[in-house]
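A.B. asks: only the shape, not the letters, is given here:
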């Protein structure tokens, strides 16, 4: 007899990730307002939030709000180690975990909501004991509801302070953990209805401006609009947002084994307009991404380049690769050509990134007439990977990215960009 097994999705978010790692590793920072970043705030502690400091805020504004703010440049290696430790704990609990970002995970749970909540509480305690970091957890039948439930968990954690977070912290009392918030199946639309409309993924400043004529305040306001009206304003995105507003989200939880893309990006403040620097940065990002491809035994058949300008507008370009490859020379030239063709506006860039997709397993079929040059290129790539594994990624650089040495500091593994990036 067939028995239906209900599936839930648990969303895990590490609280104030970068700042929490800094406070964990340096006891003198505990109880003090801390921000990580060198142009904008990449992460800030709860102590800093008492003064109104927020993620993505310019550091100049953050200093005005909190004169005692301690600003740290960040250390991605330690953040990655902490993120991998949390991921390892999650992988011990369930079979399928999707890494959305270092501090942002989705777990597929084949259990009912109440059992999922109990499992989440156990997971929260284990992360606290082993990694010494706090996490917020939300549970729902799909990714959207689970992530919004996580936001509710964070909000309810703050409510436990009686509205006086600063007083709680200054009494040197440990912050209580967030509750695990679960949403029962069938309540998706009802649960999302009162939330602000910008809680939905894909609604940023640009989309909000387009929606201004509709005077939308809540998700329910959006859910009641005709599909034709939204598609007329936003195109295909209108249909997607309407489905989200109605509580419908078909995005699957994809484990690393099923990863279909790999991206690398860098953000900087102030924005950069030097084209030679941007071409060198593109080369570096491709080099890092192709190194990952070889490590995982993957090839790609496409490359996407995306940009964010100083005025927050975006641009992108895409190229298909005729035959799946991990050839960094080919991919580097493709990416640099995309940058040259698509960087048209006379504005500096705040973010530059590349994405390789779709991915597929590398299959090295024996050739009737092997190409000696291709074999030597593959051997050279393997040799480079071995050197970097032993001495660090920046121990060996392509000539096309050496220009970065003139303007960026670097450590053993990477250049130090203006702001640490969760997605590397």
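C.D. replies: Received, thanks. Treat the numbers as computed from the prediction; the structure is a model and nothing was measured.

A.B. asks: going by C-alpha atoms from here, please, whenever you check contacts or count neighbours.
C.D. replies: OK.

A.B. asks: in the helix or strand containing residue 237, what's buried?
C.D. replies: Secondary structure from DSSP states H and E places residue 237 in helix 236-245. Buried positions in helix 236-245, judged by neighbour count with 16 or more other CA atoms under 10 Å: 237, 238, 239, 240, 241, 242, 243, 244, 245.

A.B. asks: need the contact list for residue 58.
C.D. replies: Each residue near residue 58 by CA atoms under 8 Å, 6 or more residues apart in numbering is listed here: 39, 40, 41.

A.B. asks: same list, the residues you listed, but as CSV with secondary structure please.
C.D. replies: CSV is the format used below for those (DSSP: H, G, I helix; E, B strand; the rest coil):
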residue, secondary structure
39, coil
40, strand
41, coil
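
A.B. asks: end to end, how far does stretch 182-194 reach?
C.D. replies: 17 Å (CA to CA, to the nearest Å).

A.B. asks: check which helices and strands the helix holding residue 237 is in contact with.
C.D. replies: If contacts are counted by 3 or more CA pairs under 8 Å, 6 or more residues apart in numbering; DSSP states H and E, helix 236-245 sits against helix 219-223, helix 227-234.

A.B. asks: most tightly surrounded among the ones you listed?
C.D. replies: helix 219-223 (a mean of 22; mean count of other CA atoms under 10 Å).

A.B. asks: same for that helix, what does it pack against?
C.D. replies: Checking 3+ CA pairs under 8 Å, 6+ apart, helix 219-223 ends up next to helix 236-245.

A.B. asks: below is an additional structure, to be compared with the one above:
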């Protein structure tokens, strides 16, 4: 093996939420199991035979699969199992990038040298997870993150696929539809479809300049490279948290102002708790509202300094709350704490200090004017 060649593994737990529920309730085995309250978060492969899939409304799913087992999402349980899986992976190496509760990238460039083959290592990886959790996963091993991810999707559930170099990538991808490429969603497919670009092989026939003109500079370049198996992203074990958020969707539309405020307060308390647990301070607060007509608005405000004080955040939230149109019916509320800092003590800059002094002077002046007016009266 060449020293500069990277070897990346991508693992993806099979129908994770549903598999955890079936593991804990063996009587569900062989039956279509769907996890989700209003929208499907995941369903097992028996349910998928009925045309069910993630993001489908549960109402529609019940029409297609009336005899399915419909379960509520148990986030705490899934998080516990996810942590167990992550700890198992971290026994191998700390060169791991967890991208969701049920999947992650692992750089195995050095580790795999101790094994006879990719096949031997992949099977041992799968056996280790099954032995400790009772769950199965699909494995992809590639020469970069892109190839590893596509490989893990190739033989689900429980499959193992290898794409060892660009030559094997070309053989794997050329006859596939463009939707297989990360970054190509429904809208991008439609745009490419108007140009009769449907297969990856179609993308390979056009120039980088032409693709940029169709999709925009950055996205065009990314798709151009991905279709050729080029991906220089590293496995980032230092995945930083940029924000912490919570949302809630309501079955019945919200109209009462006091109730909406109380719900925002509940969301703030939950989000603030996570902020403290993760030992972050925040500088920006954002409120999110989705109306009954599906229109989404956000209102944000930033402070001069970072804080972890919930009373300060409540005052900031109240200012934003007053800017929201509450005449329309609301279906979703959300709160986001952003511009996070791990510093326990924030050193004020001279500019911060001067701004604070100015604000205090203005406040003192306002108080003097008010007192003066009161005395005149």
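C.D. replies: Perfect, thanks for sending it. Predicted model, so just to flag it, every value in this text is computed and none were measured.

A.B. asks: looking at the second structure, which of the contacts of residue 58 of the first structure still make contact?
C.D. replies: Mapped onto the second structure and checked by both residues aligned by TM-score structural alignment, their matches' CA atoms under 8 Å, the contacts of residue 58 of the first structure keep the contacts 39, 40, 41.

A.B. asks: quick check: the gap between the residue nearest the centre of the first structure and residue 24 of the first structure.
C.D. replies: In the first structure, the residue lying closest to the centroid (CA atoms, centre = their mean) is residue 101, at 3.6 Å. As judged by CA to CA, residue 101 of the first structure and residue 24 of the first structure stand 20 Å apart.

A.B. asks: ok, residue 376 of the first structure next?
C.D. replies: Relative to residue 24 of the first structure, and taking CA to CA, residue 376 of the first structure is found at 46 Å.

A.B. asks: which one of these two has more residues nearby?
C.D. replies: Shown here are residue 376 of the first structure and residue 24; by other CA atoms under 10 Å, residue 24 has more neighbours (15 against 11).

A.B. asks: secondary structure class for the more buried one?
C.D. replies: With three-state DSSP as the criterion, residue 24 of the first structure reads helix.

A.B. asks: the closest residue to it other than its chain neighbours: which element?
C.D. replies: With CA to CA, 6 or more residues apart in numbering as the criterion, residue 24 of the first structure has its nearest non-adjacent residue at 6.9 Å, and that residue is residue 132. When elements are assigned from DSSP H and E, residue 132 of the first structure belongs to no helix and no strand.

A.B. asks: map residue 132 of the first structure onto the second structure.
C.D. replies: In the second structure, the residue paired with residue 132 of the first structure is residue 134, using TM-score structural alignment.

A.B. asks: quick one: the strands in the stretch 201-350 of the first structure?
C.D. replies: 262-272, 298-309, 314-325, 349-356 (DSSP state E, counting those that start in this stretch).

A.B. asks: for the last one, packing partners?
C.D. replies: Packing partners of strand 349-356 of the first structure (3+ CA pairs under 8 Å, 6+ apart): strand 262-272, helix 275-296, strand 298-309.

A.B. asks: how about the ones you listed in TSV, adding mean neighbour count?
C.D. replies: Shown next, in TSV, are these (neighbours: other CA atoms under 10 Å):
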stretch	mean neighbour count
strand 262-272	19
helix 275-296	20
strand 298-309	21
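
A.B. asks: count the neighbours of residue 86 of the first structure for me.
C.D. replies: Counted with other CA under 10 Å, the neighbours of residue 86 of the first structure add up to 25.

A.B. asks: isn't it up against residue 127?
C.D. replies: Yes: using CA atoms under 8 Å, residue 86 of the first structure is in contact with residue 127, at 6.4 Å.

A.B. asks: can you list the helices and strands packed on helix 236-245 of the first structure in a markdown table and add distance to residue 315 of the first structure?
C.D. replies: Output for those, formatted as a markdown table (distance: least, CA to CA, whole Å):
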| stretch | distance to residue 315 of the first structure |
| --- | --- |
| helix 219-223 | 27 |
| helix 227-234 | 17 |
